[in-house]
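> Quick one, what's the 3D model for this:
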Amino acid sequence: MPLEDHLLTESRNPASERIDTLDALGIVRVMNEEDAKVIAAVRAEERAIARAVELIADRFRRGGRLVYAGAGTSGRLGVLDASECPPTFSTPPEMVVGLIAGGPTALTRAVEGAEDDPERGAADLDALGVSAQDVVVGIASSGRTPYVLGVVDRAREVGATTVGIACNRPSLLGDRVDIEIALLVGPEIIAGSTRLKSGTATKLVLNTLTTGAMVLIGKTFGNRMIDLQPTNQKLRIRTRRILRELGEVDDDRAGELLEQTGGHLKAALVMAIAGVDAEAARRALDGAGGQVRGAIEAATRGKSS
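Okay, the predicted model is just below:
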């Protein structure tokens, strides 16, 4: 029996066996009912996802990187999540990187045979100079894509932490990584079309990996993005607005605080909330590992002691 016959992602879905007889509303309803199963599949893996978040944050604190690797839809989702980190969290582009089998061309069209080459996966990882400081996340809905297996095998050889995201269990990918995330979303509406439920579940997990890790390393205060680099007028306006709202100061005072910190919103927030000068705010932030809440608490204690 071919291996594909054992893959959950390649199975037939009884709910959609007559989808070609439905009208548009019927198709929408069937798809929505199936998509609702994605949340439960992700929830079932929340502990594994949380372990991955903690490891990624730890590597970020040490100057390490997060590297995604996938083919087809999986690769595109990894590249998408990586590309959204710099504008969202003001991270350098090299901090979160996405590899896709076939290179940039594969973002918009299929590259014949690219996903079947484990050696190319290893070579692409080598080109990044991945080391034990980094986390490598292999993404393959089937759990057996050769390019992705080549990436994670090489990652383990160089001592990097490895995470595997698949939509089957057991899987070759799950057997090769330090943390397995198996998103058992069930058969797709269109058999084997893993851009559907599998892709949706994968996107949810990638959102959580980067957002969770960025929160842990201090990129937010409450639910606000605060590690902004005010490099244009829009961002300067946003920075002042956040400082006014969170620091409870008027616009003139916000401008003064930002001027004293060279436009550094985190330090300005510590100054506004803890009532300390710029130097004390910077020291508190350094001591708190960049966490604004911890820096405010430390600066406040320092004032009262």
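> only C-alpha atoms for contact and neighbour calcs from this point on.
Noted.
> What is the neighbour count of residue 24?
Neighbours of residue 24 under the rule other C-alpha atoms under 10 Å: 10.
> brain fart, residue 235
For residue 235, using other C-alpha under 10 Å, the count is 13.
> Could you also give me the structure for this next sequence, so I can compare it with the first?
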Amino acid sequence: MEKENKQLRKQCDEMKVKLLEMEKKISEGDLGKEECLNLIDAKMKEVKQEHQEVQKSFREIMKKQEEENKVITQNVGEVTPLQQKDVPLPHSHQVEAALESDAAVQDLIQRVTQEVGEQVTVLKYGTNCMKVLCGERDLPAIVSLTSTNSAAPAKLVVTKLEKVPLVGHGAGRRGSLAEPITVQQAISRVKTHLGLPHLRVALAHGSTLDTQVNSVAVCAGSGVSVLRGASADLWLTGEMSHHEVLDATHGGSTVILVDHSNSERGFLKELQPTLHQLFEEKVNVLISQKDRDPLQII
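Reported below is the predicted structural model:
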């Protein structure tokens, strides 16, 4: 497609040159106005025809891509969202303390504010009670300050905070297959879909390339925080650490890693025709031929 567009741009440039030449000849009296207009009209028809051929070629490419996508997705059964398990929060912990007096609470609040600073949020509530919201890094200091207070706390409770999950939402997906495929077939389909000559595979403990896959968990990018805990025969993501891969394979999941941006770039093929339709085919939406993941397998 890029080749056709380069050709079209080249023809437009040639047209500009010819127009300048004609303008020069007209000014010098070497070419009649009517003759010039006829030449321009003929050239414009030629360019228009070339443009229509490029558009036709583009539509054929999109149709072929849609057919390939149907082959990949027609075997997908039920799909459910997967959410990130360890989303970082501004405050990951809450320290709740009850002291013997209001003066002791005020003193502790002052010490925490002075020694830990703006990274924490201190709240006073009830009678002789306080809460401190802090990150994991500041947690030991908060507990130490509370425990070494002049008056030992009557109650000291540390709670880890979690985000409330959004039901039915998530960056990942877990899908069951209507008919099982082998690990080798899964690898081939991923290569075809993403246009990759190579990818990395870690077989689940006791599995081979002929082992059947009935379920797949997928997340683009670095997806282990989403995939962790997902019960699936196959995990597909961009990148994972050494120990994360070992944890997955010993848990019974084969892992396919395609590198970070490769796992995201495949969506461009889906986005391209959508944008093309959105712009009513008045704008050519191109997928870069040079964009690639910085990591290459050689």
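> Can you pull the TM-score for these?
Once the chains are laid over each other, their TM-score by TM-score structural alignment, normalised by the length of the second structure reads 0.19; 103 aligned residues with a C-alpha RMSD of 6.8 Å.
> Could you tell me which residues make contact with residue 122 of the first structure?
147, 150-155 (C-alpha atoms under 8 Å, 6 or more residues apart in numbering).
> Ok, residue 302 of the first structure next?
Neighbour list for residue 302 of the first structure: empty [criterion: C-alpha under 8 Å, 6+ apart].
> Compute the distance between it and residue 271 of the first structure, please.
As judged by C-alpha to C-alpha, to the nearest Å, residue 302 of the first structure and residue 271 of the first structure stand 13 Å apart.
> With residue 41 of the first structure instead?
Taking C-alpha to C-alpha, one finds residue 41 of the first structure at 44 Å from residue 271 of the first structure.
> Tell me which of those two has more neighbours.
A direct count of neighbours by other C-alpha under 10 Å for residue 41 of the first structure and residue 271 places residue 271 higher, at 25 against 18.
> so which strand or helix has the more buried one?
Element membership for residue 271 of the first structure (DSSP states H and E) is helix 265-274.
> Which residue ranges of the stretch 101-250 of the second structure form strands?
For the stretch 101-250 of the second structure, the strands defined by DSSP state E, counting those that start in this stretch occupy 121-125, 129-134, 155-160, 172-182, 200-202, 212-218, 234-237.
> just the stretch 151-300 of the first structure next, same as before
161-166, 179-182, 220-221, 224-225.
> list the helices and strands the last one packs on?
Think strand 224-225 of the first structure. The helices and strands touching strand 224-225 of the first structure, judged by 3 or more C-alpha pairs under 8 Å, 6 or more residues apart in numbering; DSSP states H and E, number zero.
> sorry, back to before: export the strands of the stretch 101-250 of the second structure to CSV and append columns for mean neighbour count and distance to residue 50 of the second structure.
Shown next, in CSV, are the strands of the stretch 101-250 of the second structure (neighbours: other C-alpha atoms under 10 Å; distance: least, C-alpha to C-alpha, whole Å):
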stretch, mean neighbour count, distance to residue 50 of the second structure
strand 121-125, 15, 66
strand 129-134, 22, 65
strand 155-160, 13, 65
strand 172-182, 17, 43
strand 200-202, 16, 43
strand 212-218, 22, 42
strand 234-237, 26, 41
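> thinking again about what came up before, which among the strands of the stretch 151-300 of the first structure is found nearest to residue 247 of the first structure?
strand 220-221 (11.1 Å; C-alpha to C-alpha).
> just checking, what packs against that closest one?
Counting by 3+ C-alpha pairs under 8 Å, 6+ apart, strand 220-221 of the first structure packs on no helix or strand.
> swap the cut-off to 10 Å and go again
Packing partners of strand 220-221 of the first structure (3 or more C-alpha pairs under 10 Å, 6 or more residues apart in numbering; DSSP states H and E): helix 197-216, helix 265-274, helix 292-304.
> Relative to residue 233 of the first structure, which of those helices is closest?
helix 265-274 (14.8 Å).
> what angle do the closest one and helix 292-304 make?
40 degrees (axes from the mean of the first three to the mean of the last three C-alpha atoms, to 10 degrees).
> thinking again about what came up before, so which of the strands of the stretch 101-250 of the second structure is nearest residue 114 of the second structure?
Per C-alpha to C-alpha, nearest to residue 114 of the second structure of the strands of the stretch 101-250 of the second structure: strand 121-125, 11.6 Å.
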